[in-house]
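1. Below: sequence and its predicted model.
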Amino acid sequence: MQLTNLQAGAFSLTWLRGGLSQLDGGAMFGVVPKPLWSKRYPYNDLNQIPLRADPILVEGGGKIILIESGLGNDRLTDKQKRNFGLLEESQVKESLAAKGLTPEDIDIVLMTHMHYDHANGLVSWQDGRLVSTFPRAVIYVQEQEWAEMREPNIRSRNTYWEDNWKPIYEQVQTYGDTLEVLPGISLHHTGGHSQGHAIVRIESDGQLVLHLADLLPTHAHQNPLWVMAYDDYPMTSIFAKQTWIQEGIRQGAWFTFYHDIKYRAVKWDEQGVITDSIEVE
């Protein structure tokens, strides 16, 4: 299995294969007219766009870390598979095996938020019941996100699933505004996409990586105003995107993606032009 890598100072990043689905393009680009977004991202006859769900393995600082968890395996009903346009289930375990690792080797899981497409891979079927996929890991979740995960409202209950939190309950550690996971890696609460949405910042030896998660689901969402209809607090998303993207561009950061079908990571200049990129293999 061929996996894509990015070296950022002392940290090695590797994208694992977490699954592939298709969601409505209009929902993914919100109020942006189709004649605009369709020039920047592919779509099919049903107006669906392809979206990967590929976790990022981070090795460094004496730890093995996973950012997000993938779509999981056998986690969707037939109806959900149709609605979510499932094309490919998770190959996270196979991806880890290609690097000589197992799920038991993961020390830390960083969850930017707990929507099903990010959290399904946290649990797996074993002997007819759902258990933690990464049994040794500390799983970091922002405190507001964790609260809503366990008590979702009428809107969010469709994406915050009880099956995704009960098996991992004892592994979860929460935080407020920011958390330094280890020197050079930190989590920052942004809100926007969800109340507890967070991003990951990685810095080492003058290299900066920003994983903006679902504030920046694809390279086509670079414009701060291009936010998803799925966002619970779109104005918060806009302001957070503006702040973090501008800072990242000034510092020459790599912007990494979980969902993008074309790019694993890009760099932009002040005009929003891609100056460097790592493509999906």
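-> Arrived safely, thanks for sending.
2. Could you use CA atoms for every contact and neighbour count after this?
-> Will do.
3. What sits closest to residue 234 if chain neighbours are left out?
-> Among residues not flanking residue 234 along the chain, residue 192 sits closest, at 5.7 Å (CA to CA, 6 or more residues apart in numbering).
4. for the stretch 101-250 of the chain, what spans make up the helices?
-> Listed in chain order, the helices of the stretch 101-250 of the chain (DSSP state H, counting those that start in this stretch) span 116-119, 143-150, 234-250.
5. Show me the contact partners of the second one.
-> So the one you mean is helix 143-150. Residues outside helix 143-150 that contact it (CA atoms under 8 Å, 6 or more residues apart in numbering): 113-114, 160-162, 165, 174-176, 194-197.
6. In addition, the following structure is provided for comparison:
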Amino acid sequence: MEQLKIGTCTIQWLTGGNTHLDGGAMFGVVPKALWSKRYIVNEKNQIPLRTDPVFIQTSGLNIIIDSGIGVNKLNEKQKRNFGVTEDSMIEESLAKHGLKLDDIDYVIMTHLHFDHASGLTRLENGEFKPVFSNAKIITSQIEWDEMRNPNIRSSNTYWKENWEAIGHQVIAFEKEYSLTDEITIIHTGGHSDGHSIIKIETEDELLLHMGDLMPTHAHQSPLWVMAYDDYPMTSIYAKEKWVNFGLQKKSWFTFYHDDVFRAIKWSAEGQVLQSIERSK
């Protein structure tokens, strides 16, 4: 099982399901002739994407970043449209660590789009219930507000089935939220208005989880942003700031969506120094 150590944090990944989305949408205005050299694509122009939560253990806490695609949360049409061929197996993944769903203390949400938030709830006896019943769910206030009152564009991805049951668990923050001495959640906007990234920093080590600002290793360039981004220029500015910050410090970058890599450490010039590949 893939593992990474940053300070007191042990970082692994849970099996959260998958999607297969249109490559053109995932790479926006970048020509296919360029992005297809960096990431696999099939004959339907779809690229394989994971929805695997990052699992962090530190100081006796069990923390995950995002929640997976969920179990039986999408109907057949949605599965076909979003290329979902695998549901979440979070409960089974945690069991390998000797843990249960109730053992999760915090769920950090980069944002609340369906492919990140569907694992927060599940259907029990005809009504939706929290999956992580003992956890606090951390998200930006902007994201939480839009989740509950989506606009005409965002209503397709912010589903009431994913938020109505977990409102009492939510901690909403404005600009930054310090979860531990090492873990900070930072609002960036861009992909969604309330999108956030996660920084894990010790005296001599740094990890950045860029969420959907950098969904795969092929999105390293600040200019390679998705057509799905609500505010692409904000994405570009945020990526330029945080990716450059990370490169200068030889940060680890971790991924929720990448089908190939769990984490990469690049040099200041963008060359791969270390990487952790996803076992298949």
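-> Ah, there it is. It should be emphasised that the depicted structure is a prediction, and the values quoted were computed from it without experimental measurement.
7. TM-score, when you put one on top of the other?
-> TM-score for the superposed pair, counting by TM-score structural alignment, normalised by the length of the second structure: 0.98. Supporting figures: 279 aligned residues with a CA RMSD of 0.8 Å.
8. just to revisit the earlier point, the residue nearest to residue 234 of the first structure matches what in the second structure?
-> In the second structure, the residue matched to residue 192 of the first structure (TM-score structural alignment) is residue 190.
9. wouldn't that match be in contact with residue 235 here?
-> Yes - between residue 190 of the second structure and residue 235 there is a contact under CA atoms under 8 Å: 4.0 Å.
10. These two: which is more packed in?
-> Shown here are residue 190 of the second structure and residue 235; by other CA atoms under 10 Å, residue 235 has more neighbours (27 against 24).
11. residue in the first structure matching the more buried one?
-> Checking TM-score structural alignment: residue 235 of the second structure goes with residue 237.
12. Same check on residue 269 of the second structure?
-> Checking TM-score structural alignment: residue 269 of the second structure goes with residue 271.
13. Repeat that for residue 159 of the second structure.
-> Per TM-score structural alignment, residue 159 of the second structure is aligned with residue 161.
14. Near that match, how many other residues are there?
-> 19.
15. I'd say it and residue 122 touch.
-> No - Residue 161 of the first structure is beyond contact range of residue 122, at 11.7 Å (criterion: CA under 8 Å).
16. circling back to that earlier point, how far away is the match of residue 235 of the second structure from residue 221 of the first structure?
-> 11 Å (CA to CA, to the nearest Å).
17. now residue 43 of the first structure
-> 15 Å.
18. mind listing what residue 73 of the first structure touches?
-> 89-90, 121, 124.
19. thinking again about what came up before, roughly how far does the match of residue 192 of the first structure sit from residue 35 of the second structure?
-> Look at residue 190 of the second structure and residue 35 of the second structure: by CA to CA, they are 21 Å apart.
20. And residue 118 of the second structure, by the same measure?
-> 28 Å.
21. Of these two, which one has the most company?
-> Per other CA under 10 Å, whichever of residue 118 of the second structure and residue 35 has more neighbours is residue 118, with 27 against 19.
22. In the first structure, what sits opposite the more buried one in the alignment?
-> Mapped onto the first structure by TM-score structural alignment, residue 118 of the second structure lines up with residue 120.
23. just residue 202 of the second structure next, same as before
-> In the first structure, residue 202 of the second structure lands on residue 204 (TM-score structural alignment).
24. nearest residue to its match other than its sequence neighbours?
-> In space, residue 204 of the first structure is closest to residue 9, 4.7 Å off (CA to CA, 6+ apart).
25. thinking the one you found is in contact with residue 205, fair?
-> Yes - using CA under 8 Å, residue 9 of the first structure is in contact with residue 205, at 4.9 Å.
26. Those two: which has the busier surroundings?
-> residue 9 (15 against 10).
27. After alignment, which residue of the second structure pairs with the more buried one?
-> For residue 9 of the first structure, the residue aligned by TM-score structural alignment is residue 7.
28. Relative to residue 197 of the second structure, how far out is that match?
-> 19 Å.
29. ok, now residue 162 of the second structure?
-> Taken as CA to CA, the span from residue 162 of the second structure to residue 197 of the second structure is 20 Å.
30. Same check on residue 234 of the second structure?
-> 13 Å.
31. residue contacts, residue 172 of the first structure?
-> Taking CA under 8 Å, 6+ apart, one finds 138-141 in contact with residue 172 of the first structure.
32. if we can go back for a sec, correct me, but the match of residue 202 of the second structure touches residue 11?
-> Yes - with contact defined as CA under 8 Å, residue 204 of the first structure counts as touching residue 11 (7.2 Å).
33. So between those two, which is more surrounded?
-> Neighbours per residue, other CA under 10 Å: of residue 204 of the first structure and residue 11, the larger number sits with residue 11, 21 against 15.
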